[in-house]
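[1] sequence and predicted model, in that order:
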Amino acid sequence: MTVTNELSPLLRRLRQKAGMTQEALAERAGVGVRTVRGLETGERADPRVTTVRLLADALRLAPEEREELLAAAIRRSGDGKPPDDSDESTGHVEPAAELPVPVVRETLVDVAEQLAQAVAARWQREEEQRQVHDPYPLPVCWRQVPEELTDHWANIRRLPAGDTRGPLDLSGRLDEIVGVYRRIPSGRLVVLGRSGSGKTILAVRFVLDHLKSRARTEAVPVIFSIGSWDPTAVTFRDWLTAQLTRDHPGLAAPGPGGSSLAAALVETGGVLPVLDGFDEIAGGLRRPALEALNATPLPLLLTSRPSEYAAAVAETDVLTSAAAVEVADLTLGDLAAYLPRTARKARGGDPAATAWDPVLSELRERPHSRAGANLTAVLTTPLMVTLARAVYSDTPDNDPAALLDTRRFSSPEDLEDHLLHNFTATVYRPRPEHRPGGRRAVDPERAQYWLGYLAHHLTRLDTPNLEWWRLGCGVRRPTRTLTTALVICLAIGLIDCVVGALFDSLGFQLADGVVAGLLSGLMFGIAYWFMVAAKDAAVEPSGVRMKLFGRAGKTMRRPLPRLMIGALCGLVFGGGYGFVRGVLNGVVHHVDLATSLGIGLGDGVLYGMVFVLGAGPTFGLLTLLETPLDIRSAVNPVDLLRTNFRTVATQFLVWGPTFGLLVGFGSEIVFEPMSAILGPLVWNVPSAIKLGVISGLGGGLGYALSLTAWGQWAVFARIWLPLTGRLPWSVVAFLEDAYQRGVLRQAGAVYQFRHARLQHHLARDYRATRDRPGPAEQLVEEQLMEEGKGVART
């Protein structure tokens, strides 16, 4: 019996058991009747997993039956016949022609399994870091939302025409979110909640619980911070693919049909998008974002604040086929059960008494008093409760009874600002356990200033994602270009002076170093402007690694285009360098201007040819050595930085010797025959060696600093921003320390602030501090004096 025949009778038996016709099943599942008929007769040998999942939802299968049906769909007969998806609801990525269909499908299932393991490990660590279970998770419950924020229940339940069954029971608690989601046939759920209500925590719990109960062939839930999506610039599926590739670089490896593994997973329904933070999308983009989500039938879970989602719905329509719930506020009973367990027991007297007892008594006995009403309004969200815990429970010297002082806090907003402001001061307070080798002590005021700059940087870029490779993007584009050019100018000028001094007099070499440095800075600055700054973009981290030994994998780019680009860059740089060098030599030797220009043109031609011979093959060789990252690689920000550094370092190790040798030998090859045309040329082996060494070191360094993500990190995060006092010298250590203290969180390859409210508060405080001349300059001076004593290495 063929594998196809395993699926056909199984589907027919399950449909008959449900008492449905083929037409009824097709209508409820949202697929074509021909699709159902083809699957039951065996004509369709390769159904999409998304299609089978829709059929399983429509049949309301038990978990065991559902897994059996999906498993039967994954196993294939191996005839290699591509599926005909013309009447299904979504597009299809053709499998690679050289691979049989079952191999392609099984490969994607294996990749999805590895992705699931990486996602589970990542969010498990993140949940532990946020102390969600200490002492226990705050109760997150939800309720139904107004009907105008949900689609028709017939669409949500995928009912056939004429079926008028009403709403589903979607009530539940944090640990029941997966069960609630699985009760929704459409697989589309919107979770609404005001700021700090626990939507992100709920999304994390959904992912972890879903992965625990996930069948091998089911989609992998992955959290995406949707606030960074611009639906007018990139399609939803392309954005999902880009985010997956950023957080899991190994998924950039080639997949079926030549597309990446990430694209294949998205297109085949292998990923269940958990879209966190719809409200963080720029105001003018929420309507096109909702329209784009309505254009795709992908199952998903979306979180948002109610007002922003309602405004987008009013402008266009609800999320198609999506149910919606709203997270409820915490109650006084929730606070009374949670806060005392986070505080130390009172010394002496009643051992059950804690510092929170007077506060809870006030809220319980006088809820309508001014102090009680203000505090009750604040402590209704998990965010504010956890901030109150950090400021008071975790700090024995602070008395939570101060929250009842109406002279200090006349409104709920004052209380919230107090908690937000004191959170960073609390987590950075000096601790007696700070010892050598332990967590480094950081001055709270400086930490707040640096965090404020980072928050301001994110606000300017209009994104919640703190990406280390974009830290320079907060600097104005002309300043970015000039800074990059200046650093390259100084670096190459220094290399030219040091290396050249081994061959020529120091005076001559100083002049040559100035020329080489200035010209290199100018050339690389121009290249940087047109390739990066003018586009107001950032240099993205490389998605490949360099493999010097052994057979490299399939490269991400073809060598020929890179060889041509390298040759063109070499021609521009060599021609410019030779021309300026020739003119200056003529001026030094008191030759008239016309002759100097002629010498410059001749040298420009010579050096242009030499650098073409060096740069073109070097770029091509680098491409041949590129190989995709391992598909199991799932990164955090520090891992991605280290991986990118290793790639750049290997590129430099290849670039330096290869480019140096090619330039050195190339000069010998070019200068000797050209002497017959241009006349006798002063050139010898030491000159060739000198040019090769300086070119190899200088060219590799200029490329690394201007056109790689790590190089831009070094220029701005390690030099410019610390030098101007906006960040500490040890940026990596500071960011990791902020993560350990709970100020930042990790979302794949990027950092984010613990909450958008905290980011906005710190950004506002930074702008206020920056506008006050005295304290800001004093803070910068102190930072430059003390932090400048030693620069920690990344």
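    Sure thing, it's come through.
[2] make it CA atoms for all contacts and neighbour counts henceforth
    Will do.
[3] longest helix anywhere in the protein?
    With DSSP state H setting the assignment, residue counts place helix 637-678 as the longest helix in the chain.
[4] which neighbouring elements make contact with that helix?
    Where contact means 3 or more Cα pairs under 8 Å, 6 or more residues apart in numbering; DSSP states H and E, helix 637-678 is packed against strand 544-546, helix 593-624, helix 685-707, helix 709-712.
[5] now the angle from that helix to helix 685-707?
    With axes from the mean of the first three to the mean of the last three Cα atoms, to 10 degrees defining the directions, helix 637-678 sits at 140 degrees from helix 685-707.
[6] for comparison:
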Amino acid sequence: MRRWWRRPRVWFVVVVVAALTGYSGWTRFLRGEGRAKADQWSSTIGFYLASLLALVSLLVWLWRKESTAAGSGVTGAVDAAVAALARAQQEQWSAEEAARKVSDPWPLPVRWAVTARSRAVMVSWPSIHGAPGTGAVPLDGTFPDVAEVFLRDGSPRRLAVIGEPGTGKSTLVLRLTLDLLARRAPADPVPVLLSISGWHPAADGLDEWIADRLATDNRTLARLVPGPDGTHRTLAQELVATGRVLPILDGFDEMASEHRSSAIAAINDVLGPRRQLVLTSRSTEYEEAAGFGLLAKTPVVEILPLPVGDVIAYLVDGTERPARWREVTGALERGEGVLAETLSTPLMAQLARVAYQQAGTDPNELLAADRSTDRTALEQHLFARFVPVVYGTSVGDRPRRSPAEAQAALAWLGRLARRMEGRKTLDLAWWELGPWPVRPFVGLLCGAAFGLVALAALGAVGGAVGGGVAAAFLGFLTSLPTRPQRLDLAQVRARTLLIPGSAALLVGATLGASVTIRSGAGYGLVAGLVGAVAGFAFFLTGRLEVYVDVGRSVSPRRLLHEDRALAVATGVGWGIFWGVAFILWDITTPAALVALVVAVTVAVAFSWSEWGPFCFVRLYLACTGQTPLRILAFLDEAHDRGVLRQAGGVYQFRHSTLQSHLAAAAGVPTAAVRQGVAGGDPVTDPVGG
């Protein structure tokens, strides 16, 4: 990254400030000397015209130099962004795989094949290869060799993976992502694992959506670079357009049903013969979408049920007192009831292992009369045990929680799941936790504070009018969306942070000129310098914002810290700037008035961030008993215990069926829930929570 003093754009702004300062000083001088003589008029006009011509010439030169330097640096910027994105993906998904305990005690040997069911929703092999007479490529495989199968000679390096709920599709593509990253050569595309559930094909094409997601989760990728046609686009758009990204799209079935058929069409629009892509979906939902059109050029494989022997070994090995499993393993070997069918999916097998891993538990509860004949009842039983068990066990540096704490956590998670079900989303984002828009409310508070400023400065009538206008204006201003979709923490900030910096420079120069005319050159010089320093600091902040290290993995907490740091820096910086400006404008300004101006400025920056309204939301949710006060710490612990999974900057429940179960359980009356204690199911209402 070039030093700031070597950037032409920096000197572009410096020239603007210097010119405005010079003009203000020259204006002050003319007012003092007068313009009585014609020759003075001519010389004055000549000075202004000559300086204006010189200024324009210098600015044009600087602007062209900036454009040339930017264009020559695109290739290096893209290469650096690709390498950093690969590091971030490796760090993020390695940590996520460990958190999901995929290797505890070992990865389940998930198998897949091109079955009759998958062939029914797949185009022909000649269509896949784009050549007549070409035959099938062997794509059958198991969990450890997923990358080898994907990269096999003759493979189109496109794949759709279908299967029943809980068969391990998400875990499989997570392993594929990590294996492809480990084998990746510098010229290969970076595999990027994305949850596709939030994509709206009618609003965004696939490439636009992928670029927006990348820019949201990685701020550096929101940096604008010149494209081949001379227009500017983000680094994320550059990576996608040039094929430097291999999208691995998980959860096609989790999209709204009305979007799936159009999603297939949108994918086909960009799926050229060399385009690489992976997609996962439940079988039924994929078959429904395929009824409106098949996914072009893409083979489809189906995940197969786990063999009984693998399930038994997974349940018994490494657990305390393995003899406790004798009756269950016998029933599995005989294939009795629905037990073998239910535990043939990795999700249910893992839930059963977690629920009955400890010596004090009784796996024979799985053989109860109602559960041995009803798969839904058996699955609900395993879901009901899961959360209390993982909270009642120490995990890493997390100590075991008491039964009351586990029940409170279960209730809080249930309320969050119920809210997510109501919003029809699988993303648990900290900036969307509020039950109602908070920013307009904060804006009205800022307007009321501004009214106090006007009251002190203008008197009763003027203060009332000024306060009312300010309240309405700030309420409207702060209600404007800063995150229209998921672009808030990256693109919107990266594109607009230069505006406050440039505005501050101009305001500083204008302030210097105004104070010079009003109070003299001494005060004007000080005011201009203060404005220039403040604006220049904001300019550098804006530039540095775009250079955040993309090589670091993204997380909800990191996004919160970045948004908070930006809000604090902006609020404090502008507060100091306007406070000094008021003092310099009139040295007799009351200290209380200056303090109120600073407070209003800080409050506006606070409310216009995402961290500011989040502070109000978490306080409201805690006071109403819906979540703990330290909501992010609570979500971090739920992730560490395996209840939540991390998908970029948001959390999701471990599985959509777990979210649905917790949401349904959150609406069960307390008395109805407590009766399950005798049968071994935990209560689901909080105790003292």
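    Looks like it came in fine. Keep in mind the model is a prediction, meaning the values are calculated, not measured.
[7] once they're superposed, what TM-score comes out?
    Overlay of the two chains. TM-score (TM-score structural alignment, normalised by the length of the second structure): 0.75; 580 aligned residues with a Cα RMSD of 4.0 Å.
[8] the stretch 151-300 of the second structure: helices as residue ranges?
    Assigned helices in the stretch 151-300 of the second structure, in chain order: 169-183, 206-217, 235-241, 257-270, 283-290 (criterion: DSSP state H, counting those that start in this stretch).
[9] just the buried residues of the shortest one, please?
    Spelled out, it's helix 235-241 of the second structure. Of the residues in helix 235-241 of the second structure, those with enough neighbours to count as buried (16 or more other Cα atoms under 10 Å) are 235-240.
[10] same question for the longest one.
    Of all the residues in helix 169-183 of the second structure, those buried under the rule 16+ other Cα under 10 Å are 169-181.
[11] CSV for these, including distance to F577 of the second structure?
    Below are the buried residues of helix 169-183 of the second structure laid out as CSV (distance: Cα to Cα, whole Å):
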residue, distance to F577 of the second structure
K169, 54
S170, 50
T171, 51
L172, 54
V173, 51
L174, 48
R175, 51
L176, 52
T177, 48
L178, 48
D179, 51
L180, 50
L181, 47
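[12] okay, now the counterpart of K101 of the second structure in the first structure: neighbour count?
    Taking TM-score structural alignment as the alignment basis, one finds that K101 of the second structure is matched in the first structure by Q131. Residues contacting Q131 of the first structure under the criterion other Cα atoms under 10 Å number 14.
[13] confirm Q131 of the first structure sits in a strand?
    No. Inclusion of Q131 of the first structure in a strand is not indicated when DSSP: H, G, I helix; E, B strand; the rest coil is applied; the result is coil.
[14] against Q117 of the first structure, how distant is it?
    In this structure, Q131 of the first structure and Q117 of the first structure are separated by 21 Å, where distance is defined by Cα to Cα, to the nearest Å.
[15] could you do L744 of the first structure as well?
    Distance from L744 of the first structure to Q117 of the first structure, counting by Cα to Cα: 23 Å.
[16] neighbour count: those two, which is higher?
    For the pair L744 of the first structure and Q117, the greater number of neighbours falls to L744 (22 against 14), based on other Cα under 10 Å.
[17] excluding sequence neighbours, find me the nearest residue to the more buried one.
    Computed as Cα to Cα, 6 or more residues apart in numbering, the closest residue to L744 of the first structure that is not its neighbour in sequence is F753, at 4.4 Å.
[18] tell me the contacts of that neighbour?
    Neighbouring residues of F753 of the first structure by Cα atoms under 8 Å, 6 or more residues apart in numbering: 455, 464, 743-745, 759.
[19] kindly recompute the last result at 10 Å.
    Contacts were defined as Cα atoms under 10 Å, 6 or more residues apart in numbering; by that measure F753 of the first structure touches 451, 454-455, 458, 464-466, 738-739, 742-747, 759-760, 762.
[20] aligned to it, what sits in the second structure?
    Using TM-score structural alignment as the criterion, the counterpart of F753 of the first structure in the second structure is F653.
[21] can you check V427 of the first structure too?
    Using TM-score structural alignment to pair residues, one finds that V427 of the first structure aligns to V390 in the second structure.
[22] what about that match, helix or strand, and which?
    Mapping V390 of the second structure onto the secondary structure by DSSP states H and E places it in helix 375-391.
[23] just after that helix, pick out the following helix or strand.
    The helix or strand immediately downstream of helix 375-391 of the second structure is helix 403-423, counting by DSSP H and E.
[24] next, the angle helix 375-391 makes with that following helix.
    Direction vectors for helix 403-423 of the second structure and helix 375-391, defined by the same axes, to 10 degrees, enclose an angle of 130 degrees.
[25] which strands and helices lie in contact with helix 403-423 of the second structure?
    For helix 403-423 of the second structure, the helices and strands in contact under the criterion 3 or more Cα pairs under 10 Å, 6 or more residues apart in numbering; DSSP states H and E are helix 375-391, helix 631-640, strand 650-653, helix 656-666.
[26] angle of it against helix 631-640?
    Computed by the same axes, to 10 degrees, the angle separating helix 403-423 of the second structure from helix 631-640 equals 100 degrees.
[27] check which residues of stretch 405-422 of the second structure are buried.
    Within stretch 405-422 of the second structure, the residues that count as buried by 16+ other Cα under 10 Å are 405-421.
[28] matching residues in the first structure for it?
    Under the alignment (TM-score structural alignment), stretch 405-422 of the second structure falls on residues 443-460 in the first structure.
[29] quick one: map G573 of the second structure onto the first structure.
    Correspondence of G573 of the second structure to the first structure, assessed by TM-score structural alignment: V654.
[30] next: E333 of the second structure.
    The alignment partner of E333 of the second structure in the first structure, by TM-score structural alignment, is R364.
[31] please identify the helix or strand for its match.
    Assigned by DSSP H and E, R364 of the first structure belongs to helix 357-365.
[32] now do that helix: distance to the chain's middle.
    Here helix 357-365 of the first structure is found 44 Å from its chain centre; the criterion is Cα atoms, centre = their mean, to the nearest Å.
[33] could I get the buried residue list for it?
    Along helix 357-365 of the first structure, these residues count as buried under the neighbour rule (16+ other Cα under 10 Å): 357, 359-360, 362-363.
[34] one step back: need the helices and strands packed on helix 403-423 of the second structure in TSV (columns: distance to P484 of the second structure).
    Conversion of these to TSV gives the following (distance: least, Cα to Cα, whole Å):
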stretch	distance to P484 of the second structure
helix 375-391	34
helix 631-640	23
strand 650-653	16
helix 656-666	25
